[in-house]
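*Asks:* need a structure here:
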Amino acid sequence: MADQLLLKVRTDFVERVTKPVISGLLDDLLDQKVLQLDEVDEVQDRYTVRADKARCLIDTVRLKGTKASQIFIDSLKKRDGTLAEQLGLVAQQGPPGDQLPPPEPSVGIQGQQQWIQQCSLSEYQRIRDKEGDQLPHKKDPLHPRTAESCLSLSSQIYPIHLPRETRTRRALIICNIEFEHLSWRKGAEADVGGMTELLEGLGYVVDIHCNLTSQGMAVVMKDFADRKEHCTSDSTFLVFMSHGVRAGLCGIESGDETTDILSLDTIYETFNNKNCRALLGKPKVVIIQSCRGGKVGSVLMSDSKDPAVPAPIATDSTPAGLEDDAMFEVHLESDFATLHSSTPDTASWRHPKKGSVFIQRLIEQFRNHACNSDLQEIFRKIQYSFGQFPRQLPSQERSTMLRKFYLFPGH
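*Replies:* Predicted coordinates for the structure are as follows:
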């Protein structure tokens, strides 16, 4: 499929395409009604760096499906035949839909190619029966039935809303690679490609945004939280990859002279039950790949903003009174599950070509165990995989999951 092929060549396209070719592609796609005028303006006006324009363009088209992706490929062949050939997009002549070579086995839910192990019908039913069948069967004065225990048998796990064909799962990836004052995060493109393939295989349409300031990240999150698709979804993934400090994530203008730090609190405030009602009662999985301190001293590359460990930043103290007690805050932020790539004040490590160690191992565990393990068990398996890598240990934090979350790939 053309959209899968674009995903495969995405990194090379971003690295090689020129600004004039991008402008020509935008004209063609606008003429053929693949893109709307506001989408063209976003590529041209919102981004100044050539690579950012290229990422925005190819991701926007790819998410529109096979037909739009094929039109994009045909246009690229006309605008820059050499680049199309280098990317492997030039094949034998024939009808446009038949010009592409068959893609390699991939994750797609329709393809069922076992890149992600699928959950069989029997396993699906076994999990639902086992996890739900926890209700007291006899009247027990020591364990009286509560309102929660009187729910349906499947109440111990988060439900899947709507049939797969009509679900509208969305996921968000924000990845900062090119910084004005800090070192560029070489290899991060591999993380974006890997996470995109994983999430699409789990049934999510992925919104990808790269190279943003802290304010830009906040705007993108707000827009994503307002998406109407969440109303007919059952969950979301929020993936953040950048340089970092203990206080949060670095925007692309972060450096000695400019703070430009996105507080992690902003993530939870944007998607809590007050500000994102469409995701009320639905799992919100937060994945954060960044340093939270630590020193550089390895062949691998650290995602730390500074070689030195930053001083801990004091958090706002909680005012006295019952308005902000723990029970109230849990209610406000229910159904979050967060996995940081490292513990506080320590570094996260990244290979300059393969990408980050954390993202590589996360993808591996989801691929192999989403078929029969709930989310927090998968998180534990990710942590366990670092047993022989003492430089780094992922950390589960700020979790407010009320039930078990099974992804049930294939259902």
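*Asks:* drop to CA atoms for contacts and neighbour counts, all remaining ones
*Replies:* OK.
*Asks:* packing partners for the helix or strand harbouring Asp12?
*Replies:* Secondary structure assigned from DSSP states H and E places Asp12 in helix 2-16. Counting contacts by 3 or more Cα pairs under 8 Å, 6 or more residues apart in numbering; DSSP states H and E, helix 2-16 is packed against helix 50-62, helix 66-79, helix 188-201.
*Asks:* between the shortest one and helix 66-79, how many degrees?
*Replies:* Between helix 50-62 and helix 66-79, the angle comes out at 140 degrees (axes from the mean of the first three to the mean of the last three Cα atoms, to 10 degrees).
*Asks:* helix 50-62 - contacts with which helices or strands?
*Replies:* Partner elements for helix 50-62 (3+ Cα pairs under 8 Å, 6+ apart): helix 2-16, helix 19-31, helix 66-79, strand 205-210.
*Asks:* for comparison, sequence B:
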Amino acid sequence: MSLSKIQDFMKNTKGNLIRHFDSIINSCRPRSRIRRLHSTSSNGSSGSTDMESYPVLPGQRGFLIIINNTNNRKGSEKDYDNVHSFFKGTLNYKEKYINNPTLKILKNFLEKITAHLESNANNYFGIFVFIMGHGDKDDQIKIQGGVIPVDDIISYFTNDRLRKFAGKPKSFFIQACRGSTIQDGVETDAINSAVPIDADIFKFYATTPGYTSHRVMTEGSWFIIDLIKVFKKRYRYKPLQIMCTEVNHVVAKRSASVNDKKQMPIIVSTLCKSLYLIYQGK
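*Replies:* Okay, here's the model as predicted:
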């Protein structure tokens, strides 16, 4: 082989090696950690947008409210234990609990809480309310001596009532029947602009309208059991909306031992951002 051919061979080999190592270095460079949601525009073209999250500042906690009716609801104490253990024990949320209240006592309880929240808004990034009791087709919860509509409870926390929480998330988890039909299975911080009164509300019902919800006397209700299990597994890195969709999936797979009866939770939401249960360190 002539000297010129040897020189050409060495030059080509060197170039190939340089390109090879460049590709290795590029593959090792860190990629952006910005999470994007892919979307499709009205003309069908695909794109991506950043999904903003509700702010959770260092030192801020969630505020947990549990309204429970244990009368003739064997196993409901297990639901309280599950909710309390996770939100208070694991997440260290501030907790207020009331059991078997009359309408007057419940209203007084809610008024005191909302007054506290308005006076201490900087301490909390969001509000989480569990409403557990017997329910009916009109979305009313039975309490001592009467009933109260779920929306009457929620009305204490809307942006016109809690102005210092405007723009902050308020989440409601309703463990109650919404009718008497048993469902069958089938095969297969500061806001600089006005916000709607009912914005930033998240409602998660144990079942769809018209149907019963299932409760096991020795364990608690399907909805609360599966909700807490999913939250414990995912809360560090998944937003509430994604976790609750997984709860839908898990509960929907359950079947009652009698006649293969089912249950389907439902989400009703006016949240405008992703909601994480803890500070994300961003």
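*Asks:* residues in contact with Ile141 of structure 2?
*Replies:* Taking Cα atoms under 8 Å, 6 or more residues apart in numbering, we find Ile141 of structure 2 in contact with 133-135, 147-150, 176.
*Asks:* that one and Cys177 of structure 2, how far apart?
*Replies:* 9 Å (Cα to Cα, to the nearest Å).
*Asks:* overlap of the contact sets of these two?
*Replies:* Counting by Cα under 8 Å, 6+ apart, the contacts common to Ile141 of structure 2 and Cys177 are 134-135.
*Asks:* still on that earlier bit, for the contacts of Ile141 of structure 2, give me TSV that also has neighbour count, distance to Thr102 of structure 2 and secondary structure.
*Replies:* Below are these laid out as TSV (neighbours: other Cα atoms under 10 Å; distance: Cα to Cα, whole Å; DSSP: H, G, I helix; E, B strand; the rest coil):
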residue	neighbour count	distance to Thr102 of structure 2	secondary structure
Gly133	23	13	coil
His134	24	14	coil
Gly135	24	15	strand
Val147	16	9	strand
Ile148	17	10	strand
Pro149	14	14	strand
Val150	17	15	helix
Ala176	26	18	coil
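*Asks:* go through those and name the one nearest Phe165 of structure 2.
*Replies:* Nearest to Phe165 of structure 2 among these is Val150, at 19.9 Å by Cα to Cα.
*Asks:* map that closest one onto structure 1.
*Replies:* Matched by TM-score structural alignment, Val150 of structure 2 corresponds to Leu264 in structure 1.
*Asks:* likewise Pro55 of structure 2?
*Replies:* By TM-score structural alignment, Pro55 of structure 2 lines up with Pro159.
*Asks:* next, Ile113 of structure 2: secondary structure please.
*Replies:* Using DSSP: H, G, I helix; E, B strand; the rest coil, the secondary structure recorded for Ile113 of structure 2 is helix.
*Asks:* which position in structure 1 pairs with it?
*Replies:* Under TM-score structural alignment, Ile113 of structure 2 pairs with Phe224 in structure 1.
*Asks:* now for that match: which residues touch it?
*Replies:* With Cα under 8 Å, 6+ apart, Phe224 of structure 1 has these contacts: Leu172.
*Asks:* then the one 4 residues further on?
*Replies:* Lys228 of structure 1 makes contacts with Ala278, as judged by Cα under 8 Å, 6+ apart.
*Asks:* to which residue of structure 1 is Tyr97 of structure 2 aligned?
*Replies:* So Tyr97 of structure 2 corresponds to Ile208, using TM-score structural alignment.
*Asks:* isn't that match right next to Ile173, touching?
*Replies:* Yes: assessed by Cα atoms under 8 Å, Ile208 of structure 1 is found in contact with Ile173 at 4.8 Å.
*Asks:* as a check, name the ranges of all strands in structure 2.
*Replies:* 36-40, 46-50, 61-68, 94-99, 124-132, 140-143, 146-149, 170-175, 201-205, 215-216, 220-221, 266-269 (DSSP state E).
*Asks:* distance to Asn82 of structure 2 added to these, as TSV?
*Replies:* Below are the strands of structure 2 laid out as TSV (distance: least, Cα to Cα, whole Å):
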stretch	distance to Asn82 of structure 2
strand 36-40	32
strand 46-50	34
strand 61-68	12
strand 94-99	13
strand 124-132	12
strand 140-143	21
strand 146-149	24
strand 170-175	13
strand 201-205	17
strand 215-216	14
strand 220-221	9
strand 266-269	20
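*Asks:* winner for burial among those?
*Replies:* strand 170-175 (a mean of 24; mean count of other Cα atoms under 10 Å).
*Asks:* got the helices and strands packed on helix 50-62 of structure 1 as CSV, with distance to Leu402 of structure 1 columns?
*Replies:* Shown next, in CSV, are these (distance: least, Cα to Cα, whole Å):
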stretch, distance to Leu402 of structure 1
helix 2-16, 35
helix 19-31, 45
helix 66-79, 38
strand 205-210, 25
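*Asks:* so Lys295 of structure 1 makes contact with Ala347?
*Replies:* Yes: counting by Cα under 8 Å, Ala347 is a contact partner of Lys295 of structure 1 at 6.7 Å.
*Asks:* more neighbours: these two, which one.
*Replies:* Applying other Cα atoms under 10 Å to Lys295 of structure 1 and Ala347 shows that Ala347 carries more neighbours, namely 28 against 19.
*Asks:* how about that one, what's its partner in structure 2?
*Replies:* So Ala347 of structure 1 corresponds to Thr212, using TM-score structural alignment.
*Asks:* can you get me a residue count around the residue nearest to its match when sequence neighbours are not counted?
*Replies:* Spatial nearest neighbour of Thr212 of structure 2, chain neighbours left out: Cys177 (4.4 Å); criterion: Cα to Cα, 6 or more residues apart in numbering. For Cys177 of structure 2, the count of nearby residues is 27 (other Cα under 10 Å).
*Asks:* can you check His214 of structure 2 too?
*Replies:* 21.
*Asks:* contacts only, for it.
*Replies:* Contacts of His214 of structure 2 by Cα under 8 Å, 6+ apart are 221-223, 256, 263.
*Asks:* 6 Å - rerun?
*Replies:* Counting by Cα atoms under 6 Å, 6 or more residues apart in numbering, His214 of structure 2 makes contact with Ser221.
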